[in-house]
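Chemist: 3D, please:
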Amino acid sequence: MSTIEGMVVNVVLVHGAFADGSGWRGVYDRLTDRGYRVTIVQNPLTSLEDDVAATRRVLDLQDGPTILVGHSWGGTVITEAGVHDKVAGMVYVAALVPDAGQNSSEQYEGFAATPDFVIDVGADGFGFLNRDAFKKGFAADASDAEVAFMRDTQVPVNMSVFAQTVSQAAWRQKPSWAVFGTEDKAFDQAMLTHMAERAGAAIATVPGSHAVYVTQADAVTDVIVAAAEGASTVGR
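Modeler: Down below sits the predicted model:
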C-alpha cells in the first residue's frame, strides 16, 4: 500500500558523505513502527552521477508517492534525484541544498568556516573524517559507543563530488522540509538557514550535532511524518 488514510507512506532515506545507510536505523525503526514503508539507499560516494543513479534505482522500486530524505551530501543527491515522478516531497536533514547550475562547494561561499570538521584526503582523492576530530566535528551529542561505530564504519567520499554541478533542483518543483541541529559543526548555521529558506522549506531546528539523523531520531522522524502529511494535502 502507498497510503495510510490517504497519506503518503513510502519514504526513501539517503545518507551523506563519510557514512553509510546504517546511521538511519533509528529513524527507520520509528517510521516503520508508525506504518511507513522505508527503503535506505546505499550511496557509493564515487560521483554525483553514481549516487543519483543509486537513489533513482530505489525510487523506481516504490509503489507510489514517496518522501525523499537526504542527510548532508545526501541533500545534493536528492536535489538532483528528486525530480523523479514518484517523489511527492523532500526532507533535508542537516543537508546541502544547491540550486541548478551550482555545486556543493559553492554553498559554503560567504559563510563562516567550520574548523572542527576536519577531512583527511588521501593521494587518490578520497577523504575520511579525521579520527581525532570526529566526535567534535560530526557527532558531539552522540555517546562514545555511537561515535566509535560511526567513525570506524566511515565510507570514504571522492572529494571531487563537491565540485560536480547539479543540473536540476527538485525543490523548485516539490514541497520541501528541513531540519538541522543548532550545534552543527559541519555547516555554519547561517548557511543551513539560507539554503533551507531559499528552497522554501518548512524549517525545524533541534539541539544537536551534524549527526542529528542518528542522535535526534525522534525529531527527524517527526519532520518526515510532517512532510508525508503535508505532501498528501497538496494532492500527491
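Chemist: hey, let's count contacts and neighbours off CA atoms from now on
Modeler: Will do.
Chemist: Stretch 59-76: how far from the chain's middle?
Modeler: Centre-to-centre, stretch 59-76 and its host chain are 9 Å apart (CA atoms, centre = their mean, to the nearest Å).
Chemist: Let's see this one next, to set against the first:
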Amino acid sequence: MKLRLLGAALTLASAALTGNTAWAQSDAATAPTPVHNIVLIHGLYADGSSWAKVIPLLQAKGFHVTAVQNPTTSLDADVDAVKRALAEQDGPTLLVAHSYGGMVMSQAGDDPKVTGLVYIAARAPDAGEDYPALAHKFPAAPASAGLKWSSDGYGKLSEEAFVKDFGGDLPKSEAEVLYAVQQPMGKAITTAKTTVAAWHDKPTWYAVSTEDRTINPDLERFMAHRMKAHTIEIKSSHLSLVSHPQEVANLILQAAGQQSQ
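Modeler: All right, here's what the predicted structure looks like:
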C-alpha cells in the first residue's frame, strides 16, 4: 500500500514539473458507461472516410458505428448533422471527434443519449470561447500558412501543407489520395463559437498528437487538462486516426466501456 501511495505521489510530482497534469487525472473522473453505439465526427479538410481504418476495428468488437458526413459549411450545419445521427441511435452512444469535429461534438454532446466524449487531436472550446484567440496563445501550427480561400469563401489546404503538415507521417501516396478528396470549409466556421461545452458534464478522453503540425500539441494538452480528460499521447501527425488507427481505436474502446486487446 505504501509503495502504491509513493508511486502516485511521484506521478503527481512529475506531472506538476512537466505541466502535463492531465496524465495524473483519476480514471474515476472518466469512468466509462458501456455502450453499443459509437458516432464518429470528422474534422476540416476531410470527410467521414477519414475514419475508414478505425471503423472496422470497432465493428470487430461488436459496436454499431456511424460516421457522420459533416458539410463543413458552418458550425450549425455540422451540429445538425451530428444531431441527426444521434436521433438514429437506439440507446446510449459514445461520441468521438477529430480536429474541428471536437468543436461540433462539444456543442452536440449535451444530448441525453451521449455517455462520453473522445477527442482525437481535437478542438475543445468552452461555451462562448473564441477558439482562434485561444489558439493564438500558442505558437502557430505550420499548416495554417497553407490555408487558401476561394473567391466564394471556401477554404482548403494547399497540397504541400496537406501532405507535409496535415498528414506528415503518412506515406506520400496515401496523403495525396486524402488530399484529392479534401472537403472545403465554409468561412463562417472561422468565427463560430459554441454555446455549449458538453465536456463540463460528460466523461472525456483525449488523444494528443505529439508531432501535430495542424493544432499545436501544447494547445491539445492544455484543452485535455482543462477538461480533466483521461489523456494519452500518440507520436503522430494530426491524422492519428489514419496513421495510428489501432491506438485510436483502443482509446475509443476504453471510453466505450470495453478494454482493448
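Chemist: TM-score of the superposed pair?
Modeler: Once superposed, the chains reach a TM-score of 0.92 (TM-score structural alignment, normalised by the length of the first structure), with 225 aligned residues with a CA RMSD of 1.3 Å.
Chemist: Past the longest helix along the second structure, which element shows up next along the chain?
Modeler: Ranked by number of residues, the top helix in the second structure under DSSP state H is helix 2-18. Downstream of helix 2-18 of the second structure, the first helix or strand assigned by DSSP states H and E is strand 37-41.
Chemist: picking that back up, who are the packing partners of the longest helix of the second structure?
Modeler: Applying 3 or more CA pairs under 8 Å, 6 or more residues apart in numbering; DSSP states H and E, we find helix 2-18 of the second structure packed against no helix or strand.
Chemist: And the strands in the first structure, which stretches?
Modeler: 3-4, 7-8, 10-14, 37-41, 66-71, 87-93, 119-121, 126-129, 157-158, 176-181, 202-206 (DSSP state E).
Chemist: so where is the longest one in the second structure?
Modeler: When you say that, I think you mean strand 87-93 of the first structure. The aligned range for strand 87-93 of the first structure in the second structure is 114-120, by TM-score structural alignment.
Chemist: distance between that stretch and the chain's centre?
Modeler: With CA atoms, centre = their mean, you get 9 Å for stretch 114-120 of the second structure.
Chemist: what's the mean distance for it versus the first structure?
Modeler: Mean deviation of stretch 114-120 of the second structure relative to the first structure after superposition (mean CA distance after the TM-score superposition for the first structure): 0.3 Å.
Chemist: Same check on stretch 77-86 of the second structure?
Modeler: Mean deviation for stretch 77-86 of the second structure: 0.2 Å (mean CA distance after the TM-score superposition for the first structure).
Chemist: Nearest to the spatial middle of the first structure, which residue is it?
Modeler: His71 (1.6 Å; CA atoms, centre = their mean).
Chemist: That one pairs with which position in the second structure?
Modeler: Using TM-score structural alignment as the criterion, His71 of the first structure maps onto His98 of the second structure.
Chemist: Quick check: that match vs Gly153 of the second structure, distance?
Modeler: 23 Å (CA to CA, to the nearest Å).
Chemist: How about Lys228 of the second structure?
Modeler: 36 Å.
Chemist: who's more crowded, the two?
Modeler: For Lys228 of the second structure versus Gly153, neighbours defined as other CA atoms under 10 Å are more numerous around Lys228 (24 against 13).
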